[in-house]
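>>> next come a sequence and a model predicted from it.
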Amino acid sequence: MPIVTDANVHAAWGDVVEASLRDNGHEPHWRILPPGEKTKSWDELAATVNWLLGLEVERGDHIIALGGGVIGDLTGFCAAILKRGCGFIQVPTTLLAQVDSSVGGKTAINTPAGKNLVGAFHQPALVLADLSTLETLPPREMLAGYAEVVKYGLIDDADFFAWCESNGAKMIASDSALREYAVSHSVAAKARIVAEDEFETTGRRALLNLGHTFGHALEAETGFSDALLHGEAVALGMVLAARYSARKGLMARASAERVARHVGEVGLPASLAALRLECDGADLVRHMLHDKKMDAGTLPFLLMKGIGKTYLDKEVSLDDVAAFLDEELVREPA
């Protein structure tokens, strides 16, 4: 059975998975990749597909994606295009993957033009989220995943955002019961939205991208590197979405700052100025022009009319966004 993972996950869980598969009559074949966002590349896609072909994987076989969002995205895309579609199983080992990227069937790689611009919708046959894998997750990765938990409260569940304010720090630290609730609630929320709009045709599924337009621009500006993890970028992106919504008079400033306060209190980036980027707002907007959500030359933005009241705005001025970002680039952290 082919298993795609990264070096960090293999070191922590490789022996456990190997033994489990062999005990149940399966012969594991491992492809161990470098950790990090740069693994989601054309080169690794081609090399992994060729490796799978060398194993003579058939359409009825299943490929295991053992790891975080990077491994899940790459492996899922390989499965989508190999022999016009093979089965795959998501075994997410990070909080971010367990609550978001492993569910819903989006697979992709990054290109020099931007993040996740080449991919396919390809649903996994099974998602197996074992919470014990979170025990070996570095604290920074745990925090990065928490951004996607908070997102579900901001989209359409103000009560869950309040739960995050009360319980988020304890959940991140080690509370297993709170982790189970956070993961199960988040997966249920995502599954509900995906079921309404699996291929993102009506706009409902687009709500799951809250914070991502700002966040992907920040990831591009920092070179898709460890300088800013995906979840960290999403967290800051949600803060920026809230503050921009307040700037436009859509959302109370106090509510926007409530979002920023919670994001900052748990230890995620809540200040654009604190990144000390050598760019201006126009530079960040140029990254946004490569966003896959561009439609007829316009870029829809996910904005908020309040906490739990996210909506898709198709009439946002990119010049105004650039001006807003210029302000945030020099804004003193609270």
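Structure received.

>>> contacts, neighbours, all on C-alpha from now
Fine.

>>> which strands and helices lie in contact with the helix or strand harbouring Ser186?
Here Ser186, judged by DSSP states H and E, is contained in helix 176-196. Helices and strands touching helix 176-196, by 3 or more CA pairs under 8 Å, 6 or more residues apart in numbering; DSSP states H and E, are helix 139-156, helix 158-173.

>>> helices or strands up against the helix or strand following it?
Per DSSP H and E, the first helix or strand lying C-terminal to helix 176-196 is helix 212-221. Using 3+ CA pairs under 8 Å, 6+ apart, the elements in contact with helix 212-221 are strand 114-121, helix 230-247, helix 281-288.

>>> this is the other structure I want to compare:
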Amino acid sequence: MQLNDLIETNGLTKRYGEQHSVENLSLHVRPGRIYGLLGRNGAGKTTTMRMLLGLTAPSAGTVRIFGQAMPARARQVLPRVGSLIEAPGFYPNLTGSENLRIFARLRRLPQPERSIRTALEMVSLPYRDKKLFSQYSLGMKQRLAIALAIMHDPELLILDEPINGLDPIGIAEVRDFIRRLCDERGKTILISSHILSEIALLADDIGIIDHGVLLEEESLEELEAKNGRYLQFVVSDARAAARLLHDRLGVRQVQLADAHTLTVPGRALDAGAAVQTFVQAGLTVQDAHLYEDTLEDYFKRVTGGEGIG
């Protein structure tokens, strides 16, 4: 926990009878960053976000947003929050601007047209366009939904699976402007997803949730540092190579796969120095390769299960 966390939960739990959808979850979202809540479908991501927004009452635990207790201070907090939890009920026979105009009126925004124009520009949709919502691509529909979430210029965005179902081009577009919202507009964003590769490209901090339990919460840099990394060499004599690494380069952890293949875990060994040592000693080096775990590998290791995909 940090004193300036924008979102903080403590022991957050949601039970439906005997089923625990979320269990004792303590989440911390720092300001000015993108937090990726990562988990399989059904892991508890949507339930967590609904509890944050007061849409679902927790069975136990507390939620604080901007330091204010939820849902008790919802009237003070929610005007500062934009969210996309379920697809908005847009009218298919209206344009994007016309749809947003209805919501702006309902929300009584003080400068509705300026808010609409700014929101559409931020998600790269035209302000004056005759295309009806029914003619929008899935990516355009998702961008309009996010435009609705940011139309009142919130400080915090809570987005549930905003790239789900999009094609690669749509995913890239949504990913880019979410990143810009954080970097250029200073928004803090909590985004859930089951697409590991996209979270790895987008998030600053990551929480891994599985069966309602938050297993890991750390920065992407910290997570990458914990990922497995090892050098693998294929040489004429693996045992001789291992002795050389130990005697000349002080390497103590060496694993022999067979008579010609050895691996060195970690990040400390200089591959070039190792190859030079082998060659100078008369060994033939057929291959030297660096291997690193992916976020998928890490997810499997943390959850003790299969991949997410």
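Everything's here; your move. This one's a predicted model, so the numbers in the text were calculated from it and none came from an experiment.

>>> TM-score for this pair?
Here the superposed chains carry a TM-score of 0.28, computed using TM-score structural alignment, normalised by the length of structure 2; 152 aligned residues with a CA RMSD of 6.6 Å.

>>> thinking again about what came up before, hey, which of the helices and strands packed on helix 176-196 of structure 1 is tucked in deepest?
helix 139-156 (a mean of 23; mean count of other CA atoms under 10 Å).

>>> just to revisit the earlier point, what's the most buried one of the helices and strands packed on helix 212-221 of structure 1?
Of those, helix 230-247 is the most buried (mean count of other CA under 10 Å), at a mean of 26.

>>> that older thread, relative to helix 139-156, how tilted is the helix holding Ser186 of structure 1?
Using axes from the mean of the first three to the mean of the last three CA atoms, to 10 degrees, the direction of helix 176-196 of structure 1 lies 50 degrees away from that of helix 139-156.

>>> what are the buried residues along helix 176-196 of structure 1?
176, 178-179, 182-183, 185-187, 189-191, 193-194 (16 or more other CA atoms under 10 Å).

>>> closest one to Pro2 of structure 1 out of the residues you listed, please.
Closest approach to Pro2 of structure 1 among those (CA to CA): Val187, at 25.9 Å.

>>> check the gap between that closest one and Glu148 of structure 1 for me.
11 Å (CA to CA, to the nearest Å).

>>> following the biggest strand by length in structure 2, which helix or strand comes up?
Identified as the longest strand of structure 2 according to DSSP state E is strand 7-16. Counting by DSSP H and E, the next helix or strand C-terminal to strand 7-16 of structure 2 is strand 19-25.

>>> how far off strand 7-16 does that next one point, in degrees?
Going by the same axes, to 10 degrees, strand 19-25 of structure 2 makes 160 degrees with strand 7-16.

>>> and strand 19-25 of structure 2, what does it pack onto?
Using 3+ CA pairs under 8 Å, 6+ apart: strand 19-25 of structure 2 touches strand 7-16, helix 45-52, strand 213-219.

>>> still on that earlier bit, closest to Phe324 of structure 1 out of the helices and strands packed on helix 176-196 of structure 1?
With CA to CA as the yardstick, what comes closest out of those is helix 139-156 (21.0 Å).

>>> packing partners of the closest one?
Using 3+ CA pairs under 8 Å, 6+ apart, helix 139-156 of structure 1 is in contact with helix 95-96, helix 158-173, helix 176-196, helix 230-247, strand 310-313.

>>> in the helix or strand just after the last one, what's buried?
Read it as strand 310-313 of structure 1. Toward the C-terminus, strand 310-313 of structure 1 is succeeded by helix 318-330 as the next helix or strand (DSSP H and E). By neighbour count with 16+ other CA under 10 Å, helix 318-330 of structure 1 contains the buried residues 318, 321-326, 328-329.

>>> do stretch 168-183 of structure 2 as well
170-171, 173-175, 177-179, 181-182.

>>> next step: those restricted to helices.
Among the buried residues of stretch 168-183 of structure 2, DSSP state H puts 170-171, 173-175, 177-179, 181-182 in helices.

>>> for those, work out which two are farthest apart.
Maximum distance among these (CA to CA): 18.8 Å, for Gly170 and Cys182.

>>> could you measure from the residue lying closest to Leu218 of structure 1 once chain neighbours are set aside over to Arg31 of structure 1?
Distances taken as CA to CA, 6 or more residues apart in numbering put Ala233 closest to Leu218 of structure 1, at 6.4 Å, once the chain neighbours are dropped. The spacing between Ala233 of structure 1 and Arg31 of structure 1, counted by CA to CA, is 28 Å.
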